[in-house]
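>>> sequence and predicted structure are below.
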Amino acid sequence: MATVNIEQRTTKKGIKFRARVRIRDPLLEKGYYEESNTFTTRAKANHWATNRAKFLEVEGIPTKGIKGSDLREVTLANLIQMYLQYWDLNEKKLQRSKIFALSAIAKRDISSNLVSQITKDDVIDYAKMRKRDGVSGYTTYQDLIYMKSVLRAARDKEFMVNGNADCVIDAIDQIKTEINKQKIPKGHRLLEFSANERSDIEPSEREMELLRKALLVREQHPSAKIPYLQILDFAIATCMRVSEICRVKWKNFDEDAHTIVIEDRKHPTNKVGNNVTIPLIGGAYEIVLNRRDEKIRELKEKNLPFDPTEAIFPFESRSVTAGWQRCRKQLIDEGHSIKQIRFHDLRAYGATLLLKKGWSLPKVSKVTGHRDMKVLNNIYNRYEVSVIAKEDFNERHGLNKESVD
């Protein structure tokens, strides 16, 4: 377990606070690993040290300093198996996409090599082989990112394997250099570093009404347990991901402030400790209160205490999305014209509704959690295009705004 120490120091420039995080490990040359940083206030020092300690406890300490004699020689396939087994027993689970991708990588030729002997050229050959198989450049890039995460963990005390992620890092850098040097256009690159703009799909009011009716029928089935409509309305109002909805706890709910805290929210570089408070708007606050009242009544009948560490929506996110997909497929099979709308598309849909109310992009970002305004700006631009098209249609056909979806 990491220990945290905050030391007040007097310097020529005034009082400073030195934060130190230390983890003892007999496998290190010094017998422990330590990081330190200096701040102008105790609060900042404590904030950094607390988050850094939590990160190191979850992600493990850097590999520098581990005795080479203690490391083992194993194949990449074996290391992937060890990695998946470790995270299967961990409280925080890996995403399904990462599990499936790593399981597939473990069966490929590159994984028969010893981890310590995998080279940059091996990784580039893997990317070329994936391209020949017809796999998109972005999927291949994700493969390499997952492979890198495994190799970075090789020397961790849980695995003690000889190897590192330099081969993947160098391969990605070389491919990037070639792309820029030869000016290879998108769609023809060995790696694509951003997903295709598939997120342009936005449900119409007609499609949402069809999906809502289908979800209601599914929810009313005698064996159904998931309140699909509650989760649907909550997702649209809060712009939360389904995985976030299904793990947020009662203790994260602030009834007086009308807010909820999303712990370890998705972040481009570090989600550990990225706890974000968002407002409960658009009926989301009332949904939480109703669920709490229902929970209290249920517990009273069973003479059980209320547990604030329980999830507000204690359902598997995979089950929620599976129900959504089955309803969508059923509508398509019945002949309805409906796009391949994912549950995740509700995030952009909810943001669009806020933009229609006249909310500014910074204000919307307080709900969605986007730190990059470019993402929200793309949503705004799509909304503006739709408005222009509908206004033109209304004007040409003498219709008011409300008469066209």
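Looks like it arrived, so ask away.
>>> contacts and neighbour counts: CA atoms only from here.
OK.
>>> going along the chain, name the helices of this protein.
All helices of the chain, identified by DSSP state H, fall at 42-59, 76-89, 96-105, 120-132, 137-152, 166-182, 205-219, 228-238, 242-245, 284-302, 317-333, 345-356, 361-368, 373-397.
>>> quick one: which of those helices is nearest E255?
helix 284-302 (8.2 Å; C-alpha to C-alpha).
>>> quick one: that closest one to helix 228-238, angle?
140 degrees (axes from the mean of the first three to the mean of the last three C-alpha atoms, to 10 degrees).
>>> take a look at this one as well, against the first:
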Amino acid sequence: MATITRLRSGHWRVQVRRKQSYVSETFLRHEDARTWAIATERRVDLGESTLKRAQVDPTTFAHLVDLHVTDMCEVGRAPRRSKQFTLDALKAHLGTLKLKDLTRERLIQFGKDRAKEGAGPVTLSADFGYLKLVLTHAAAVHGVDVKVEPVNLARVALKRLGLIGKSRARDRRPTADEIKRLLAHFDHNRYLLIPMGRIVRFALASAMRQEEICRIRWSEVDVQRRVVLLHDRKDPREKDGNDQLVPLLDLTGFDALQLIRLQRKHWSRSDLIFPCNSRSLGAAFRRACKELKIVNLHFHDLRHEATSRFFEAGLRIEEVALVTGHRDWKMLKRYTHLRPEHLHRARTKGTPAEAVDVARDAAQLLVTELQAAHQRGNQTDAMASALRKAGPLLQELASLLLEQGHTSPSQSPSARPRLALTG
């Protein structure tokens, strides 16, 4: 069966699925597309090869972008807003180029032009990531003869020029005064339709992203277990289907479950707990910061603040990860903005359990630092750096063991407890 679809570029794409065969082609005119579809179906029926789709000649980069978007939509993975925005920008700059003209020199010039327009290193890195994705997709799925090596070389060149780079980790945490002023501003604003006061408190209680807050439903809250089900939680590897049960805690000065109950009293007409658009939420937060003259504070910084408070309340990394959804502990460490000595927790002094806790923290910190040093290729100073950062915890462990009578200065080195590290 043949399907003819009009693309955003105005061209016509034909897809023929027949007898477990699949072939596609793109045409300028609908009549040409229809004629090709009939001829292709006839070839399939006669048992002839349909490998001519490997010779598809979309001719321009814009065709490949449309091809990628259509394929993704067909399998239920339509590009989200940020990806579609980037693809549109790529089409605007490179869409009319013939595939043979996507050379290293031309792509380097594209990067320089984007930088002059104001695109930062992170934005330009995303541009080249999606550029490579589109070309790889066309080659792998449709057999288009296109190479990605010019993209790789152009990326290296632009990185050396300082035009492509990674994002800088933010360490901005709102002060107690800033939070107090924001809450007072939202609570006393009678004209604000969005319950920003409760939303800010909930963000500080749950560490959820603003899109997640606007997406949770009453039916997904289990009051007895104090958990909420979050669908398709953000993950760099697999977002679709990444559903997580998230505990609703009371550890940051705000009770997440109590705030949900309070919201029920004020708003229960919608399936959504906080029925608002995430972009409207962000805009309201930015306006408030501007009016209050609070500089360089983003709504996402509330997630940083909540995560840091979880650690300060005594939760371990694996426990915090259950709340925040992080699978990479290095990313989680980035969000905490805590010094290693902040891993000291309010334990019952002088108990064996406390010594075990401190030993586990020290081992975990040592392993993390050694792995990071190994990845950087800095073998010489790796152990010294790791021991220096874990020093406060090791000193605390020694003090606890002395208090409990497990060791003494007069004991021989072989008789003293050892901290076993396993990678």
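In hand now; what should we look at? These numbers come from a predicted model, not from an experiment.
>>> what sits against the counterpart of I260 of structure 1 in structure 2?
Under the alignment (TM-score structural alignment), I260 of structure 1 pairs with V228 of structure 2. Residues near V228 of structure 2 by C-alpha atoms under 8 Å, 6 or more residues apart in numbering: I216, E220, V221, D222, L245, V246, P247, L248.
>>> in TSV: the helices of structure 1, plus distance to L191 of structure 1 and mean neighbour count.
Formatted as TSV, these follow (distance: least, C-alpha to C-alpha, whole Å; neighbours: other C-alpha atoms under 10 Å):
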stretch	distance to L191 of structure 1	mean neighbour count
helix 42-59	27	17
helix 76-89	21	17
helix 96-105	16	15
helix 120-132	8	17
helix 137-152	4	20
helix 166-182	7	16
helix 205-219	35	16
helix 228-238	33	21
helix 242-245	28	19
helix 284-302	40	14
helix 317-333	29	16
helix 345-356	25	20
helix 361-368	29	18
helix 373-397	22	14
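>>> need the ones you listed in CSV with distance to E34 of structure 1, can you?
CSV is the format used below for those (distance: least, C-alpha to C-alpha, whole Å):
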stretch, distance to E34 of structure 1
helix 42-59, 10
helix 76-89, 24
helix 96-105, 30
helix 120-132, 31
helix 137-152, 19
helix 166-182, 23
helix 205-219, 52
helix 228-238, 39
helix 242-245, 33
helix 284-302, 42
helix 317-333, 38
helix 345-356, 40
helix 361-368, 35
helix 373-397, 36
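>>> mind checking the ones you listed for the one nearest to N113 of structure 1?
helix 76-89 (6.2 Å).
>>> helices and strands around the closest one, which ones?
For helix 76-89 of structure 1, the packing partners by 3 or more C-alpha pairs under 8 Å, 6 or more residues apart in numbering; DSSP states H and E come out as helix 96-105, helix 137-152.
>>> make CSV out of those helices and add distance to Y349 of structure 1.
Converted to CSV, the helices and strands packed on helix 76-89 of structure 1 look like this (distance: least, C-alpha to C-alpha, whole Å):
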stretch, distance to Y349 of structure 1
helix 96-105, 24
helix 137-152, 25
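>>> ok, which of those helices comes nearest R265 of structure 1?
Per C-alpha to C-alpha, nearest to R265 of structure 1 of the helices and strands packed on helix 76-89 of structure 1: helix 96-105, 17.1 Å.
>>> filter the contacts of V228 of structure 2 to the buried ones?
By neighbour count, with 16 or more other C-alpha atoms under 10 Å, those hold I216, E220, V221, L245, V246, P247, L248 as buried.
>>> how about the third one, what does it touch?
By that I understand V221 of structure 2. V227, V228, L229.
>>> check contacts around the residue nearest to the first one when sequence neighbours are not counted.
Spatial nearest neighbour of V227 of structure 2, chain neighbours left out: P247 (4.3 Å); criterion: C-alpha to C-alpha, 6 or more residues apart in numbering. For P247 of structure 2, the contact set (C-alpha under 8 Å, 6+ apart) comprises R226, V227, V228, L322, V323.
>>> which members of the residues you listed are the farthest-apart pair?
Using C-alpha to C-alpha, those span at most 13.3 Å, a distance reached by R226 and L322.
>>> would you mind giving the buried ones among the contacts of V228 of structure 2 as JSON lines with distance to R42 of structure 2 added?
Shown next, in JSON lines, are the buried ones among the contacts of V228 of structure 2 (distance: C-alpha to C-alpha, whole Å):
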{"residue": "I216", "distance to R42 of structure 2": "51"}
{"residue": "E220", "distance to R42 of structure 2": "52"}
{"residue": "V221", "distance to R42 of structure 2": "55"}
{"residue": "L245", "distance to R42 of structure 2": "52"}
{"residue": "V246", "distance to R42 of structure 2": "55"}
{"residue": "P247", "distance to R42 of structure 2": "59"}
{"residue": "L248", "distance to R42 of structure 2": "60"}
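>>> looking at those, which are in strands?
V221, L245, V246, P247 (DSSP state E).
>>> quick check: longest strand of structure 1.
Under DSSP E, structure 1 gives strand 14-24 as its longest strand.
>>> tell me the buried residues in it?
For strand 14-24 of structure 1, by 16+ other C-alpha under 10 Å, it's K16, F17, R18, A19, R20, V21, R22, I23.
>>> tally of neighbours for M240 of structure 1?
Neighbours of M240 of structure 1 under the rule other C-alpha atoms under 10 Å: 23.
>>> measure the aligned partner of it in structure 2 to V323 of structure 2 for me?
Counting by TM-score structural alignment, M240 of structure 1 lines up with M208 in structure 2. Using C-alpha to C-alpha, to the nearest Å, one obtains 8 Å as the distance from M208 of structure 2 to V323 of structure 2.
>>> out of the buried residues of strand 14-24 of structure 1, who's nearest P203 of structure 1?
V21 (48.1 Å).
>>> quick one, what contacts the residue nearest to the closest one when sequence neighbours are not counted?
With C-alpha to C-alpha, 6+ apart as the criterion, V21 of structure 1 has its nearest non-adjacent residue at 4.8 Å, and that residue is V4. Residues near V4 of structure 1 by C-alpha under 8 Å, 6+ apart: A19, R20, V21, R22, A49, T50, A53.
>>> and the closest residue to the first one other than its chain neighbours, how many neighbours does it have?
The reference is to A19 of structure 1. Leaving aside its sequence neighbours, A19 of structure 1 sits nearest to I6 (C-alpha to C-alpha, 6+ apart; 4.6 Å). For I6 of structure 1, the count of nearby residues is 18 (other C-alpha under 10 Å).
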